[in-house]
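K.L.:
Sequence plus predicted model, see below.
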Amino acid sequence: MGSTMAARILARAAGVERAETGSAVLAKVSLMTCLDGTTFIDTFRERGLKVWDPSRLIFCFDHFFQPDWFPQQAGKEHPKIKAFAKEQGVPAENVYDVGRNGISHHIPVEQGWALPGAVCIGADTQSSTMGAANCFALPALFGVDPIILTGDIWMIVPECVRITLTGSLPPGLNGKDVVYRLIQDLGETVGGKVIEFAGPGVASLPMDFRLAIANGSVQIGALTIIFPYDQVLEDYLEGRAREAFEPVAADADADYVATYDYDLSRFETLVAGPHDIELVRPLGQVEGLEVTAANIGSCSSGRLSDLALAADVLRGRKLHPGVRLVVTPISADTHREAAKAGLLEVFLDAGATVTQPGCGACYSGNLSPLKLGDGERCISTSVETLRGRMGSQESEVMLANAAVVAASAIEGRIADPTPYLARAMEAAHEA
């Protein structure tokens, strides 16, 4: 049998010709990305330890900006990280402070750190996001210290599942709808395995959609997700990649434990939650449920295409008086691009609040004015729908794409964005 993309990446990182599924390899890490909630700095200082390669460690400030739950940490964590980086010789540009900041597993792709064929590790649960760049991306929540010390990670070469895509998504759908469909279909069959995408339908997915899909690995139940290298990714990396890279492709007879075929044109708008990410339903089944809060942002959304989709719905309209909408761009660059495109003006004119980049309202410990009270229901583009995630234990969080969130914020109830998007397309055609 041939090799999967995961096996090829791990073999290369381990310096071996071939890595068999189920074998153990010691893989060299190309990048370690950390959020602003560190646990290793004190250990390194106390023991006099040194980072394996300061040039390959980055920090992204995305969570702690005077949050409610960690007031002392918020005032200490950022200066502590910057001081540690200076002590260790980590270049100043590797610390993504306010003004350059963004989510710790989005920044590596956006800024050309996470590259095809590499092993990229992140200290955040959603670090599989980087797999959109044809790399092996893995969250290392309990093994950060040895990785940062040695630059190596022991891996059992994982089993892989191939998903072959054809067609293209209908207008108004994006990567989040793909994630919800895979949760619905595959949640019990891909546990601990790597999902690798293939097929002509991949070319129809822009990078923003791929990042959103790869971000959903944990929620789907997979170990990580890897997209193939193609023209879309090549164009994205042009002028962005920080060093030379060597893409990987799966062999035609790669050792997949299962294969699935999907026609993207047959996908529909889905909503997840409340309280359980596996509670996925068609939009029509939850239409009309009252909402008092709406959120666009987090690592599964908040990219420029998400903001543009929401703006198409909101342009020239006002929020329902009983709904507050908060919009959080995923990164400083996205924030600037949205401003140049006039999207922020659309949100502000509609009555929304736009916050600085970061994780935003995804959970109530982050910086955001959106804290849910008892009995509230929020429709959000964020990554989790757990009880109490965005505030009160007696509130509900339901998840959908940015168009659904925007339409719901206008109507004060979960709403179908199709009529709004149709009018937006008509207006664009007339213009």
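P.N.:
The structure has been received and is ready for your questions.

K.L.:
rest of the way, CA atoms for contacts and neighbours
P.N.:
Fine.

K.L.:
R336 and L344, how far apart?
P.N.:
Applying C-alpha to C-alpha, to the nearest Å, the value for R336 to L344 is 9 Å.

K.L.:
A further structure is provided below for comparison with the first:
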Amino acid sequence: MTSKILARAAGKSFVEPGDVVIAKVGMFTQLDGTTFIDNFEKKGLKLWDPSRVIFCFDHFFQPDWIPQAAVREHPKIRAFAKAQGVPDENLYGLGRNGISHQIPVEQGWALPGTVCVGADGQSATMGAANCLALPALFGVDPILLTGDVWMVVPDVISIYLTGEFRRGVTGKDFVYRLIADIGERVNGQMIEFTGPGVASLSVDARMAIVNGSVQLNALSMMFPYDDVLQHYLDGRAREPFEGVVPDADAVYSETIEYDLSTIGELVAGPHELELIRPLSEMLGQKIDAANIGSCSSGRLADLALAADVLRGRKVHPSVRMVVTPVSAETAREAAKQGILEVLLEAGATFTQPGCGACYGGNLSPLKLDDGERCISTSVETLRGRMGSKDSEVLLANPAVVAASAIEGRIADPAAYLGAAVMVREPQA
């Protein structure tokens, strides 16, 4: 799939690993950190195609250590966008905002068979939409100037999936399984998911899996085009597209098989993401805070799963629990489906969409004090990421976080997950 997309984007009939290509970018998504704007304004540069650049406000609403950023960055982006001819619709500010690699998928910008670039380390998340999703933390200026990306066609690992997750296990658990199993040998290769197990995964679940690309040391990850993705894109896609699937004789550097039914709940951290252990080894550890959100687990399916655990129950009085949806669309759908009501009734605090406590921004009230421990669905477990450097952040899936919030200690959600309450796919 990777070679097919790069060949198409480079105007070639065929490319293979090791070839150098200049590929045309289908869209570029930028968070509200804007160092490139100064260069463009100073040198009088122009965006290659203003209609294919979007800005997503997700980091700088009011981080506690640089409160002036909220006042400075957003007006700066709006002024730049207006001068460059970027349509108003392409600015996802307050009320429409969301994480910069979530918005392109849910709003139909990231399309199958295209190259999509994002200025965030987790931009591989867009690969759930069958596009080649490339994080661009450096070298943003030439991409925005030309609409091209220079790269070497990568080697590709195939991960062949069978089965389906059991109740209470999510894509986040699978990411940790991959990090533990193959993290040391990926070495910048591309990862493509294939096999009958793919059909069991919702787009939300796929996004949770490919979100872990940077932690796995992969260039990116990609799911194939199928009926699940087509249904999701109906009414969302902004232009016609041509999805890709791997050829039967596709050559991979390695093929690894996983039965999704064998994946269990895992916990990562503290301080090191590679410190991954089965939930059973972590049970009973006292917690002070619980957090559900960030680009790894703030989607509708995650909020619905947490609500299923918390329905009719209360957050432990010694625990403060915060829930941050990944986007404004997700927040509205959570309210429409009654998920928001369940979370609030349980005692959780629901915040505005964005990165939330994972980044320390977005007005999140969750700041850890010395010696405190938080169990979170977020991306990072780095020391000091959510407050004091003498606190601990443990990472787990939304069901585990919700069960732990109830008991005030790390807990198994199995006892709280009775009859499934299925989340309804939002209408585009």
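P.N.:
Nice, I can see it. Remember, it's a predicted structure, so these values are computed and weren't measured experimentally.

K.L.:
TM-score of the superposition?
P.N.:
Once superposed, the chains reach a TM-score of 0.97 (TM-score structural alignment, normalised by the length of structure 2), with 423 aligned residues with a C-alpha RMSD of 1.3 Å.

K.L.:
who's more crowded, R336 and L344 of structure 1?
P.N.:
With neighbours defined as other C-alpha atoms under 10 Å, R336 of structure 1 and L344 compare such that L344 has more, 23 against 15.

K.L.:
need the helices for the stretch 301-428 of structure 2, in chain order.
P.N.:
Per DSSP state H, counting those that start in this stretch, the stretch 301-428 of structure 2 carries helices over the ranges 328-336, 339-346, 398-407.

K.L.:
equivalent range in structure 1 for the second one?
P.N.:
Read that as helix 339-346 of structure 2. Aligned using TM-score structural alignment, helix 339-346 of structure 2 spans residues 343-350 in structure 1.

K.L.:
Which residues outside the matching stretch are in contact with it?
P.N.:
307-308, 311, 314-319, 327, 338-339, 353-354 (C-alpha atoms under 8 Å, 6 or more residues apart in numbering).

K.L.:
for stretch 55-70 of structure 1, same thing?
P.N.:
Around stretch 55-70 of structure 1, the neighbours that count as contacts under C-alpha under 8 Å, 6+ apart are 30-37, 73-75, 77-78, 81, 90-91, 94-98, 101-104, 107, 148, 357-360, 364-367.

K.L.:
cool, stretch 91-98 of structure 2 as well?
P.N.:
By C-alpha under 8 Å, 6+ apart, stretch 91-98 of structure 2 touches 54-58, 78, 103, 326-329, 353-354.

K.L.:
measure the corresponding residue of structure 2 for I148 of structure 1 to A403 of structure 2 for me?
P.N.:
When structure 2 is aligned by TM-score structural alignment, the residue opposite I148 of structure 1 is L144. For L144 of structure 2, the distance to A403 of structure 2 (C-alpha to C-alpha) stands at 45 Å.

K.L.:
mean deviation (superposed) between the helix or strand that contains V149 of structure 2 and structure 1, please.
P.N.:
Assigned by DSSP states H and E, V149 of structure 2 falls within strand 148-152. On superposition with structure 1, the mean distance recorded for strand 148-152 of structure 2 (mean C-alpha distance after the TM-score superposition for structure 1) is 0.4 Å.

K.L.:
Contacts for the helix or strand following that strand, please.
P.N.:
Using DSSP H and E, the helix or strand that follows strand 148-152 of structure 2 towards the C-terminus is strand 156-162. If you take C-alpha under 8 Å, 6+ apart as the criterion, strand 156-162 of structure 2 is touched by 2, 186, 189-198, 252-260.

K.L.:
so where in structure 1 does strand 156-162 of structure 2 end up aligned?
P.N.:
The alignment of strand 156-162 of structure 2 onto structure 1 (TM-score structural alignment) covers residues 160-166.
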